[in-house]
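Engineer: Provided below are the primary sequence and the corresponding predicted coordinates.
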Amino acid sequence: MLLTPIIATALWAKRLDAAAVLRFGCSQIAIERVDPLVNPGVVPSPHVHQIVGGNAFAATIPSTDVSQLANCTSCTFSEDLSNYWTANMYFRARNGSYKRVPQIPNRYLDGAKGGITVYYTSPYDGGKVTAFKPGFRMLAGDAAQRTKGGITKWNAICFRCYNAKNFGGDTGAPCSDSKVDSVELPNKPCPGGIRTTIRFPTCWDGKSLDSPDHQSHVSYPASGTFESSGPCPSTHPVRLPQLMYEVIWDTTAFNDKSLWPADGKQPFVFSQGDDTGYGQHGDYIFGWKGDALQKAMEGSCFGATCNTLKSQSYTEANKCTVKRETDEDVDGWLQKIPGGMSG
C-alpha cells in the first residue's frame, strides 16, 4: 500500500494495513448564512458557512434519509450525498475592512472547487465500526469558544501553517506535531496558507440520531484517542468511523504584514467573530446511500480509491449546485462580516 505524505506517519504507516481510510474532496455548493443543524429554518442564519456535499442542502433538512432527497453530490464518491460545512475565514485589514479567504484543493485532489477534504477512517487496530444511520447528524466544536478547552482537549481541532505553497511542512498526522500544529490561529504569515483540521466524536449512544445540542448523543473516547484505540465510554458504547475535515485556506494574498492590523495582532477571523481559532467547528448530516459506507469501512479502501464505491470526476461533481437562499455579498471588501460578527 503506497502512502501519500499527507497520511504517512510512523503511527499510520505501522497500522494502516488494518484500517480503511477514505480521503476525498468535496467541492463547494454554497457559501452563505444558512445552517439547518443549529439554526433550522432561519434565513439568514447568524454567520456564514461554506457547504459541500449533496444538493438536498437547505435552511431546513428533514430528519430522514438524506440520500433519498438529493440527486447529486459535489464529492468524489457519488453515493455520498451527505452535507459537510464549516465557518468561513475572513481577513481583517488594517483599515478595518474584511475579505473572505478563499479555499484551494488539498494535495492530490486537484479539480475540486475549494471546499473540504473529508476523511472516514476505521480503527488502526483492525476493530470494527458501525457506520452512521440515515437521519444521523452531529456537530464538532463550539462556535462561541474563545479559550483553550472544548474539543482541543481531545486534540480534535488544530491549524497548520504551511511554509511553502506546495504544502510545505505537511508531514505527520494532523494535530500531531507541536512544531507545525497549533490549537489557535497562527500569529505569523504562512507562505503556503493555513490548514484547518476538525475531528468528530467517534463513540455513539447507539440510540439517538441527534440530540438538542447535536453533541450529547456522541462522545470522544473515554481515554486516549481514536488513533490510539481509546475505548468508548459506557454511555456511548458504539464505535463510529473517525470523520475528519481538512480545509486549506489560501492566505497567501494577505501575507504582507503592512496590511495587518496596526497592533500586530493576527488578522484572520472566522465568520462567527472568532479571531482565536478555538471556535472553529464542523457540522455533519449523514447521507450515504444504503450500506455503502459500512462496506467501505470493512473493505480495503484507501484514499479516493475504493472498489466498493462509485466514483465521479470533479468535472461532474462540480456541476452539483443548490439554490442560493440569501442575497448578500460574502466575497467583496466588506465593512463588516455578514451577520455583523467581528473579532
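Structural biologist: That came in fine, so what should we check first?
Engineer: when you work out contacts or count neighbours from here on, use the C-alpha atoms and nothing else.
Structural biologist: Will do.
Engineer: tell me, how many residues neighbour P62?
Structural biologist: By other C-alpha atoms under 10 Å, the residues close to P62 number 12.
Engineer: whoops, I mixed them up, E328
Structural biologist: That count, for E328 with other C-alpha under 10 Å as the rule, works out to 10.
Engineer: just A253 next, same as before
Structural biologist: Using other C-alpha under 10 Å, A253 is surrounded by 11 other residues.
Engineer: next up, a structure to set beside the first:
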Amino acid sequence: MRLSFLAAGLLVPSAYAFWRLPCATPVVNSRIDPIISPGKASSHAHTIMGSNAIGYNTQFGDLRSSQCTTCMVRDDKSAYWIPELYYQNGKGFQAVDHGGMVVYYLQRNAANETVEAFPDGLRMFTGNPYSRSFAGTSESKAISWNCINFNGPGQPDTPGFGNTNCPNGLRAQVFFPACWDGVNLDSPDHKSHMAYPDSVDSGQCPSTHPHHLVSIFFEVWFNVAQFNNLNDGGRFVLANGDPTGYGLHGDFLNGWDRSVLSRAVQTCTDGSGVIENCPVFQNEGRFVSNADMNSCAASNPLQENVSGPIPNLPGCVAVTNGPGPASSTDLVPGCTAAASRRSSDEDLAARAPEAVPGVNRRSHRAMRGQDWLLSV
C-alpha cells in the first residue's frame, strides 16, 4: 500500500475535503515530550510547533489558556512535534533548519461513517523511534520521506531515508491514526486508544475503534541542500540516534476549541486544501497574523544546546545503524545530559516576552545561526 503524497503536495480524490494548516516556525526546540516523558526531559530533542504552553506536564487546559500559537488558526492551541534532524560529520552534529510545519486536516471517512472533531484532551503518538528497518505494519506505512527537486521528476515516497541530496528539501511525513475507541484520551502505550482505518490513510475504521476522527498528516521540509553542498562525507541523523529515517515519529496534543473544529469539519468541504476557503476560519476572523505566529515562543526548561555544533546528540543518544532495533540504553559512554534549570522568572520571560524588558524575541530562524557552516 502506498500513500498518495507527491512533491506537488497531498493529492486526494475529489470526494475528499481537506485544508492545510501552516505552522510558521517552531515554538521551541528542546527535549520536551509531555506524552512519552511527562515531568522530565525527553530522551531526545524535538522540534515543536503550535501552542506556547508546551512543557513537561502540559495538559489540555494549559493549551487552551496559552497566550499564542505558531499555527495559523487562533482556535487551534494544539502542540505538534517530531524529532529534530541533524547533520553529522567529523566535527559533530548540527541541527538542520526547516521552515515550520504544514498540518493537513482531511475528512476521509468511509461511506457509512461521519467524521468527528477531536475530543478534548486527546493525545496521539505514532511511529517507532527505535525502528531501523521497515516493519511492514500500518504504522510503519504511515511514516515516509520525500526528496524534493522542483527541476526534476517527482520522487516516490520512501519509508526511510532514500536520496537525501535534495535541492528543495527533504520532507518528513507522518500520517496519524484516525480511529478512536470513544473512551480513552490516552493509553499506557499512547497508541492503543487509536487505530488506523483499513487503508491506513483512509477507509473504514475497525469495530474496536468506531469513531472516525478528522485525519491529520504532518509535513516538515528540512533544508538539507546547504549540508549536501559541503561534500564532506557527512550524513543525516534523527535526534533519536537514527541514521536510517525509519525511526521518524510524531506526537499530537489536542488543544482545539472543539466547537470551532466541529463546525470546520462539517462545513469546510473544499477539495483544494486552501485554508482560506474554509468559511469558519476566513469569514469569522480566526487567522493569526504572520508576525504573531513568528513571535510566539515557549519556555525551554533545559540549559542545553540542541542546535549545534555539539559533539553528541542531546540526551547523549548514541547513533545506531540497525537493521535491528535500537533501545533506550543506547547512550554515548561518558556523556552527561543537561539537567533542568529554569526558574519561574525564566519561565515567565520565555513564555511572555512582551511583558519582560530586554527579552530577545528573535524568530527561530534568526536564532539558528549558520556560522558553523563557514567553519566546516
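Structural biologist: It's in. All of these numbers come straight from a predicted model, not from anything done at the bench.
Engineer: now compute the TM-score of the two chains, please.
Structural biologist: Once superposed, the chains reach a TM-score of 0.82 (TM-score structural alignment, normalised by the length of structure 1), with 305 aligned residues with a C-alpha RMSD of 2.3 Å.
Engineer: D142 of structure 1 matches what in structure 2?
Structural biologist: Aligned counterpart of D142 of structure 1 in structure 2: N128 (TM-score structural alignment).
Engineer: now its match: how far from D242 of structure 2?
Structural biologist: Separation of N128 of structure 2 from D242 of structure 2 (C-alpha to C-alpha, to the nearest Å): 11 Å.
Engineer: tell me which of these two has more neighbours.
Structural biologist: Between N128 of structure 2 and D242, D242 has the larger neighbour count (other C-alpha under 10 Å), namely 27 against 17.
Engineer: and that one, what pairs with it in structure 1?
Structural biologist: By TM-score structural alignment, D242 of structure 2 lines up with D274.
Engineer: can you tell me the closest non-neighbouring residue to that match?
Structural biologist: Leaving aside its chain neighbours, D274 of structure 1 sits nearest to G343 (5.4 Å; criterion: C-alpha to C-alpha, 6 or more residues apart in numbering).
Engineer: so that neighbour makes contact with G277?
Structural biologist: No. G343 of structure 1 lies out of contact with G277 (C-alpha atoms under 8 Å); the separation is 10.6 Å.
Engineer: overlap in contacts, those two.
Structural biologist: Contact criterion C-alpha atoms under 8 Å, 6 or more residues apart in numbering; residues shared by G343 of structure 1 and G277: V269.
Engineer: contact partners of whichever strand or helix holds T126 of structure 2?
Structural biologist: Assigned by DSSP states H and E, T126 of structure 2 belongs to strand 123-127. Residues outside strand 123-127 of structure 2 that contact it (C-alpha under 8 Å, 6+ apart) are 35, 139-140, 142-143, 174, 176-177, 185-186, 190-191, 194, 247-254.
Engineer: do the same with stretch 145-165 of structure 2
Structural biologist: Residues outside stretch 145-165 of structure 2 that contact it (C-alpha under 8 Å, 6+ apart) are 5-7, 133-134, 140-141, 143-144, 166-173, 224-225, 228, 236, 243-247.
Engineer: let's see that with 7 Å instead.
Structural biologist: Applying C-alpha atoms under 7 Å, 6 or more residues apart in numbering, the contact partners of stretch 145-165 of structure 2 are 6-7, 134, 141, 143-144, 166-173, 225, 228, 244-246.
Engineer: show me those that map onto helices.
Structural biologist: Applying DSSP state H to the contacts of stretch 145-165 of structure 2, the entries found in helices are K141, A225, N228.
Engineer: considering the residues you listed, which possesses the most neighbours?
Structural biologist: Compared across these, K141 has the highest neighbour count, 20 neighbours, by other C-alpha under 10 Å.
Engineer: trace that one over to structure 1, please.
Structural biologist: Using TM-score structural alignment as the criterion, K141 of structure 2 maps onto N155 of structure 1.
Engineer: ok, back up a step: just the buried residues from the contacts of stretch 145-165 of structure 2, in PyMOL please.
Structural biologist: To isolate the buried members of these in PyMOL, using 16 or more other C-alpha atoms under 10 Å:
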select buried, resi 7+134+141+143+144+166+167+168+169+170+171+172+173+225+228+244+245+246
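Engineer: what's the burial count for V42 of structure 1?
Structural biologist: 14.
Engineer: now for the longest strand anywhere in structure 2, which elements pack on it?
Structural biologist: Taking DSSP state E as the criterion, structure 2 has its longest strand at strand 98-107. Here strand 98-107 of structure 2 touches strand 17-23, strand 215-222, going by 3 or more C-alpha pairs under 7 Å, 6 or more residues apart in numbering; DSSP states H and E.
Engineer: go through the helix or strand just after the shortest one and flag the buried ones.
Structural biologist: By that I understand strand 17-23 of structure 2. In the C-terminal direction, the helix or strand that comes right after strand 17-23 of structure 2 (DSSP H and E) is strand 28-30. Residues of strand 28-30 of structure 2 classed as buried: V28, N29, S30 (neighbour count, 16+ other C-alpha under 10 Å).
Engineer: go on, stretch 138-152 of structure 2?
Structural biologist: Buried, per 16+ other C-alpha under 10 Å, within stretch 138-152 of structure 2: S138, E139, S140, K141, A142, I143, S144, W145, N146, C147, I148, N149.
Engineer: who touches the match of D142 of structure 1 in this structure?
Structural biologist: G247, L248, H249.
Engineer: in CSV, list those along with neighbour count.
Structural biologist: Formatted as CSV, those follow (neighbours: other C-alpha atoms under 10 Å):
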residue, neighbour count
G247, 26
L248, 31
H249, 27
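Engineer: kindly provide the distance from the alignment partner in structure 1 of P34 of structure 2 to R92 of structure 1.
Structural biologist: The equivalent of P34 of structure 2 in structure 1 is P36 (alignment by TM-score structural alignment). For P36 of structure 1, the distance to R92 of structure 1 equals 28 Å [C-alpha to C-alpha].
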